[in-house]
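[1] Let's see this in three dimensions:
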Amino acid sequence: MGPGLKTFGALGLAAAALVLAGCETPGGARGRIVQAPPACEDVTVQIYFEADSAEVTDEGRAILAQAASTAKTCKVDRVRVLGLADAVGAPAANMELSKQRVAAVTKALVANGLPSGEFDLAAAGQAGATAADGEARPLRRRADVTIELSAP
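    Predicted coordinates:
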């Protein structure tokens, strides 16, 4: 290696050391970065159920846990839970199933730390579950959850 390459290599190492040293210094540029608090924006999720079931699935529990975790640093103004059912079966049975879905989702949210006094619960049964062509909509086997948040 010639003398010019040694000098260039030594300068490169020195520059890299300075850059790395700046990253490790508590009073450096990184220490001056101020992070904004997390935004307290409303969270909306949909929890899907198997046919004729009001049992929250493992995936549903994970989604609800994540939504509740997002809300922990904010003020929970209200939690809206709407239970839905598809148009397969008797209307009265579908309304009952919608109510059971609301209860199951609410229980899971409270278990994850949301304040139970802030809940607005509703069940729609199969209302609106039939398309204009008369086809039943299976994607209505769900509960719609909205957590309304504001800054603490």
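[2] drop to CA atoms for contacts and neighbour counts, all remaining ones
    OK.
[3] And the nearest residue to residue 48 once chain neighbours are set aside, how far from residue 148?
    Leaving aside its sequence neighbours, residue 48 sits nearest to residue 142 (CA to CA, 6 or more residues apart in numbering; 4.2 Å). Per CA to CA, to the nearest Å, residue 142 is found 19 Å from residue 148.
[4] More neighbours: which of the two?
    The residue with more neighbours, out of residue 142 and residue 148, is residue 142; 25 against 19, by other CA atoms under 10 Å.
[5] mind checking the SS state of the spatially most central residue of the chain?
    Centroid-nearest residue in the chain, with CA atoms, centre = their mean: residue 67, separated by 3.5 Å. Put simply, residue 67 is helix when judged by DSSP: H, G, I helix; E, B strand; the rest coil.
[6] since we're on the spatially closest residue to it that is not a sequence neighbour, how many residues are nearby?
    Nearest residue to residue 67, sequence neighbours excluded (CA to CA, 6+ apart): residue 43, at 6.6 Å. For residue 43, the count of nearby residues is 15 (other CA under 10 Å).
[7] Could you also give me the structure for this second sequence? I'd like to compare it with the first:
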Amino acid sequence: MLDDIDDGARVGVWTTIGIITLLLFGLIGGLALRQLHKSAAPAPAAAVATDDALIDGPLSGELAGTLFFAVGSAELPAEAAAEIAKAQAAATAAAGKKLVLSGFHDASGDPAKNAELAKNRAKAVRAALVAGGIDAARIGLRKPESTTGDGTADQARRVEIRLVD
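    As a prediction, this is how the structure comes out:
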């Protein structure tokens, strides 16, 4: 095809192909740099609230609230607003203290599933506290704990909110 045209036209065709190639490489390179910049950016404050690191320590601190959940559910119960408000007031009054959320489960059934459910319940309480204005950095999740079976069934499905130093 290029054999049939003169040298001037051939240079024009190759110049056009070169310019189009450079534009495509520039566009692809720009998109790659933008993606790298997005992945290297620090996490926003809301992402910090989803930190699932678990505290493994003794149950201590002043009890600021207790929420009881339905069987097999991590959804906040209807009466949760009062306990959340009570815990928020206690946290506001004790600005130097942190909140530790402890999820409990019973010993029946699959221990791994029960522990995950207790953790999800604590995360639901954390989300409600953060939505109510408590700084997520002040809230920690304690490792889920199995109840010993000496309390009521409700006691096995609870999340305790404690103020700790």
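[8] one step back: check contacts around the aligned residue in structure 2 for the residue nearest to residue 48 of structure 1.
    Here residue 142 of structure 1 is matched to residue 158 in structure 2, going by TM-score structural alignment. Counting by CA atoms under 8 Å, 6 or more residues apart in numbering, residue 158 of structure 2 touches 66, 67, 68, 69, 103, 104, 105, 118.
[9] Tell me the spacing between residue 158 of structure 2 and residue 76 of structure 2.
    Counting by CA to CA, the gap from residue 158 of structure 2 to residue 76 of structure 2 is 11 Å.
[10] Quick check: chain neighbours aside, which residue is closest to residue 105 of structure 1?
    Counting by CA to CA, 6+ apart, the residue nearest residue 105 of structure 1 is residue 56, at 6.9 Å.
[11] no, scratch that, I was asking about residue 94 of structure 1
    Once flanking residues are discounted, residue 94 of structure 1 sits nearest to residue 125: 5.0 Å by CA to CA, 6+ apart.
[12] I'd assumed residue 79 was in contact with residue 144 of structure 1.
    No: between residue 144 of structure 1 and residue 79 there is no contact under CA atoms under 8 Å: 10.4 Å.
[13] Could you measure from the alignment partner in structure 2 of residue 89 of structure 1 over to residue 115 of structure 2?
    In structure 2, the residue matched to residue 89 of structure 1 (TM-score structural alignment) is residue 109. Look at residue 109 of structure 2 and residue 115 of structure 2: by CA to CA, they are 11 Å apart.
[14] And residue 35 of structure 2, by the same measure?
    Distance from residue 35 of structure 2 to residue 115 of structure 2, by CA to CA: 37 Å.
[15] same thing with residue 88 of structure 2?
    25 Å.
[16] And for residue 68 of structure 2?
    Residue 68 of structure 2 is 15 Å from residue 115 of structure 2, by CA to CA.
[17] that older thread, pull the contacting residues for the aligned partner of the residue nearest to the centre of structure 1 in structure 2.
    Alignment note (TM-score structural alignment): residue 67 of structure 1 maps to residue 87 of structure 2. Counting by CA under 8 Å, 6+ apart, residue 87 of structure 2 makes contact with 64, 65, 161.
[18] Just to be sure, which of these are found in strands?
    Per DSSP state E, strands hold the following members of these: 64, 65, 161.
[19] Now render the residues you listed as JSON lines, adding distance to residue 137 of structure 2 and neighbour count.
    Below are these laid out as JSON lines (distance: CA to CA, whole Å; neighbours: other CA atoms under 10 Å):
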{"residue": "64", "distance to residue 137 of structure 2": "18", "neighbour count": "20"}
{"residue": "65", "distance to residue 137 of structure 2": "19", "neighbour count": "20"}
{"residue": "161", "distance to residue 137 of structure 2": "15", "neighbour count": "28"}
